[in-house]
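**Student:** pasted the sequence and its predicted model underneath.
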Amino acid sequence: MKFLFRVDAGGKIGLGHFFRSINLAKKLTKRGHSVIFVHKESLFWKEQKNNNFPFEAFQILTSQTELEIIKKYKIDKFFVDGIINFSTEFVEEIKLHSEIIFYQNLSDSKFFADKFILPSIHQSDSFFNNFNKSTKIYQGLQYFTFNENIEKLTEKKPVEKVKNIGVIAGGSDPKNTLEKILSMLEHFDSEYVNFIFFYGVDSSFDKIFRHSKLKNSNISCLPYDHSKILNCDLLISAFGVSTYEFMVLGMPIIAYGHQLSNSIAANYLASNTKGLVSLGFIEDVSQEYLFQELRKLIQNKESRDQLVNNAKLSIDLFGIERVIKIIENE
């Protein structure tokens, strides 16, 4: 079959959708399918295409770009990963030529998909009220797909003592949340714990860090690297794709929402799985509260292990195989 993937990336959109879609596309190719990408203009996408991007990819030039590609290449499945809105007329025209599959597309056009895959659990029943009766809905963490680098890593083993704490905000951190976390952790009083900030390829935090006059010598900064993050004993994470990645790899996590919707999702996940600690919305997180939750986990191995064990019951690495079965089926 022929697939067209609509995946925007970079800037405020972030990179999580991009990396998991690449993994899915590669697996579909190995199964004999062909995949083409289409995207909005961004510096990140430009860099990818200048560095031997492994798939044919087209930038959206007009409102009809996707439809033109679908017709020209006789696309069987139009797969959209991300919150991208389409008009009713556009969707109806696409459906004349191709099946529409939305993956975590929470836009107003979500109701019109032929297949709607939602790899999260915090939406209430009312969320699905207005979907077309013909739409096939698949909801749950069992459909979560990952960056291919995650599948290559070995699950972390529990540690007796916390020495290194990683701090991440995905690939872009558009709200500069790492800067706020840094301003608080600078005052964390412990000579036995190191904080390592990992900045993404589309983030400016490294520049901010270099110009910071830190009094705490236990704080350092490194480029985002899954294997190095996994070497940490505890993780502070902006809630998003990266949070799930390190949950499945066996890391105890304290999460925060970089925007209100993320914090609601993080709170729900923490409450219903007990697989992570949620601080809530970053704008409401006080230094005192952050330190309180940090000390609880630093001092209590049993609590850390319980988070990890609960996370294992909630999510695994086989979501991509489940998604492939869904999108391959007619």
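**Tutor:** Now that the structure is in, tell me what you want to look at. Numbers count the residues shown, from 1 in each chain.

**Student:** all contacts plus neighbour counts: C-alpha atoms, from now on.
**Tutor:** Will do.

**Student:** hmm, I320 is touching Y143, no?
**Tutor:** Yes - using C-alpha atoms under 8 Å, I320 is in contact with Y143, at 6.7 Å.

**Student:** who has more neighbours out of these two?
**Tutor:** For I320 versus Y143, neighbours defined as other C-alpha atoms under 10 Å are more numerous around Y143 (24 against 20).

**Student:** helix/strand/coil for L178?
**Tutor:** Of the three states, L178 takes helix according to DSSP: H, G, I helix; E, B strand; the rest coil.

**Student:** in the protein, which spans are helices?
**Tutor:** Here the chain has its helices, by DSSP state H, at 16-30, 43-50, 65-72, 88-95, 148-152, 177-185, 205-210, 226-230, 241-248, 260-273, 287-299, 301-314, 319-328.

**Student:** closest one to F127 among those helices?
**Tutor:** helix 260-273 (13.8 Å; C-alpha to C-alpha).

**Student:** give me the angle between that closest one and helix 301-314.
**Tutor:** For helix 260-273 against helix 301-314, the angle between stretch directions is 100 degrees (axes from the mean of the first three to the mean of the last three C-alpha atoms, to 10 degrees).

**Student:** so for helix 260-273, what gets flagged as buried?
**Tutor:** 262-270 (16 or more other C-alpha atoms under 10 Å).

**Student:** just to revisit the earlier point, turn the helices of the chain into a markdown table, including distance to K115.
**Tutor:** What follows is the helices of the chain, written out as a markdown table (distance: least, C-alpha to C-alpha, whole Å):
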| stretch | distance to K115 |
| --- | --- |
| helix 16-30 | 16 |
| helix 43-50 | 27 |
| helix 65-72 | 18 |
| helix 88-95 | 12 |
| helix 148-152 | 24 |
| helix 177-185 | 34 |
| helix 205-210 | 38 |
| helix 226-230 | 32 |
| helix 241-248 | 21 |
| helix 260-273 | 22 |
| helix 287-299 | 40 |
| helix 301-314 | 23 |
| helix 319-328 | 8 |
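
**Student:** now the strands: where do they sit in the stretch 101-250 of the chain?
**Tutor:** 115-118, 136-139, 164-168, 194-199, 219-223, 234-238 (DSSP state E, counting those that start in this stretch).

**Student:** among the ones you listed, which comes closest to N149?
**Tutor:** The nearest among the strands of the stretch 101-250 of the chain, by C-alpha to C-alpha, is strand 219-223 at 15.4 Å.

**Student:** relative to helix 177-185, how tilted is the closest one?
**Tutor:** 160 degrees.

**Student:** what's in contact with strand 219-223?
**Tutor:** Residues outside strand 219-223 that contact it (C-alpha atoms under 8 Å, 6 or more residues apart in numbering): 186, 194-201, 206, 209.

**Student:** hold the first one in mind and look at this next one:
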Amino acid sequence: MKLAICLDAGDIRGMGHCYRQLRLARCLQSKGYSIDFFLPDYAPAIELLHEAGFVSRPCEPNDILPTANTRYDAAIVDLLDTKPEYIRQLKQRARKIVVFEDLGDGRNHADLLIDANLSEQSSAPVPSSVQTLFGLKHLVLAPEFASPLAPPASDNEGKYLIAIGGVDHQNLTQTFVEILQTVASKPGGTVIVGPGYAHLEKLSRICSKGKYRLLNKVSNMADIMRQHAITFCAGGITMHEAMAAGSVPFVTSVAPHQILKAQHAETTQTGIFLGTVEQINAPLVASALQNNQERIEAMRERGRRMVDGRGMERVVSAIQKLLS
């Protein structure tokens, strides 16, 4: 079967949609599906897909697919706000439509809506003709996040992980490194940046002066997270990856739609919500680090129970059933 995956990526939108669909594509490809990607002409995302062996074509969000003579068994759409006309046009090219975390009216015309950020109660109503998969049990994480929980690393491995995202255009990564160097009782840890990060040379100099190892474009995120009790991250998928790996996320919302997710982590005591980008400062971080080890351990356990890391299996099974 042939699938089209349509997604958004860029300096502002980031790389989260691309990473999610790459994980899904790898799993679907292993089950015999052929996949074409459609996304904006954003070099870091295109290079990531190319390195993984996938074909990609430039296509802006809500634009019609450029492969006019190709019919697809399904179009998988990872866009934040689709329009009904866009979905109707896709239906002329694809037998089934699957949408991820779509807050636009186009989702009312899809065959399958997957939104791990919402519950059925918190979602806006959708027609009965649309099959829905809501909740954190449908998070599309890499398969290694489903493996058994490991204890945090010993002190000499470093306590803190900083992983803001594949782009981090606001350069929160550097902000947190500099703050932790001044307020942490045991500064040190690991810093991860992605292919769209634009300040690598300067960050490398800063990390080399402290006790931080700097990693770029990692492929073993679950293993790295398990080595750290605390992960400083944004409110996207990295927050939930940290929970699945047993690392407590200290979350900064870098976009308005991330605030509710971060607040939910705070309310359920599975993470610490630091605030928005503008609110981050040294006293705030220092205060958050006052949580004792017993509370951190309890939060790790709750997070792992909340995000079991098996969402990929459930989502792939639903897509296979839809296409059968």
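**Tutor:** Great, that's in hand. No experiment lies behind these values; they were computed from the predicted model shown.

**Student:** could I get the strands of the stretch 101-250 of the first structure as a markdown table with mean neighbour count and distance to K30 of the first structure?
**Tutor:** Converted to a markdown table, those look like this (neighbours: other C-alpha atoms under 10 Å; distance: least, C-alpha to C-alpha, whole Å):
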| stretch | mean neighbour count | distance to K30 of the first structure |
| --- | --- | --- |
| strand 115-118 | 22 | 22 |
| strand 136-139 | 15 | 24 |
| strand 164-168 | 23 | 32 |
| strand 194-199 | 23 | 32 |
| strand 219-223 | 16 | 31 |
| strand 234-238 | 25 | 33 |
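
**Student:** closest to Y289 of the first structure out of the ones you listed?
**Tutor:** strand 234-238 (13.2 Å).

**Student:** could you tell me where the closest one falls in the second structure?
**Tutor:** Counting by TM-score structural alignment, strand 234-238 of the first structure lines up with residues 230-234 of the second structure.

**Student:** superposed on the first structure, where does the matching stretch end up, distance-wise?
**Tutor:** Stretch 230-234 of the second structure differs from its equivalent in the first structure by a mean of 1.7 Å after superposition (mean C-alpha distance after the TM-score superposition for the first structure).

**Student:** tell me the most buried of the helices of the first structure?
**Tutor:** With neighbours taken as mean count of other C-alpha atoms under 10 Å, the helices of the first structure reach their highest mean count in helix 241-248, at a mean of 22.

**Student:** which ones are touching the residue nearest to the spatial centre of the first structure?
**Tutor:** Note on the first structure: the residue nearest the mean C-alpha position is V241, at 1.8 Å, using C-alpha atoms, centre = their mean. Taking C-alpha under 8 Å, 6+ apart as the criterion, V241 of the first structure is in contact with 16, 146, 170.

**Student:** ok, these vs S42 of the first structure, which is closest?
**Tutor:** Distances from S42 of the first structure to those, taken by C-alpha to C-alpha, are shortest for G16, at 14.9 Å.

**Student:** wait, that closest one sits on S242?
**Tutor:** Yes - contact criterion C-alpha under 8 Å: G16 of the first structure and S242 qualify, at 7.3 Å.

**Student:** which residues do the two both contact?
**Tutor:** Contacts common to G16 of the first structure and S242, judged by C-alpha under 8 Å, 6+ apart, are G170.

**Student:** distance of the residue nearest to I296 of the second structure when sequence neighbours are not counted relative to H228 of the second structure?
**Tutor:** Closest residue to I296 of the second structure apart from its sequence neighbours, by C-alpha to C-alpha, 6 or more residues apart in numbering: V248 at 6.9 Å. According to C-alpha to C-alpha, to the nearest Å, V248 of the second structure and H228 of the second structure sit 9 Å apart.

**Student:** who's more crowded, these two?
**Tutor:** Neighbour count, other C-alpha under 10 Å: between V248 of the second structure and H228, V248 has more, with 35 against 26.

**Student:** before we move on, back to that, distance to F128 of the first structure added to the strands of the stretch 101-250 of the first structure, as TSV?
**Tutor:** Shown next, in TSV, are these (distance: least, C-alpha to C-alpha, whole Å):
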stretch	distance to F128 of the first structure
strand 115-118	10
strand 136-139	9
strand 164-168	32
strand 194-199	36
strand 219-223	40
strand 234-238	27
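
**Student:** for T154 of the first structure, which of those strands is the nearest?
**Tutor:** strand 234-238 (16.1 Å).

**Student:** give me the helices and strands touching that closest one, please.
**Tutor:** strand 164-168, strand 253-257 (3 or more C-alpha pairs under 8 Å, 6 or more residues apart in numbering; DSSP states H and E).

**Student:** so that strand versus helix 241-248, what angle?
**Tutor:** Going by the same axes, to 10 degrees, strand 234-238 of the first structure makes 150 degrees with helix 241-248.

**Student:** V80 of the first structure pairs with which position in the second structure?
**Tutor:** Using TM-score structural alignment, V80 of the first structure sits opposite V77 in the second structure.

**Student:** my read: A184 of the second structure touches L289, true?
**Tutor:** Yes - counting by C-alpha under 8 Å, L289 is a contact partner of A184 of the second structure at 7.5 Å.

**Student:** overlap in contacts of the two?
**Tutor:** Counting by C-alpha under 8 Å, 6+ apart, nothing touches both A184 of the second structure and L289.

**Student:** so what would you say the end-to-end distance of stretch 75-91 of the second structure is?
**Tutor:** 8 Å.

**Student:** ugh, typo on my part, it should be stretch 236-249 of the first structure
**Tutor:** End-to-end for stretch 236-249 of the first structure, by C-alpha to C-alpha: 15 Å.
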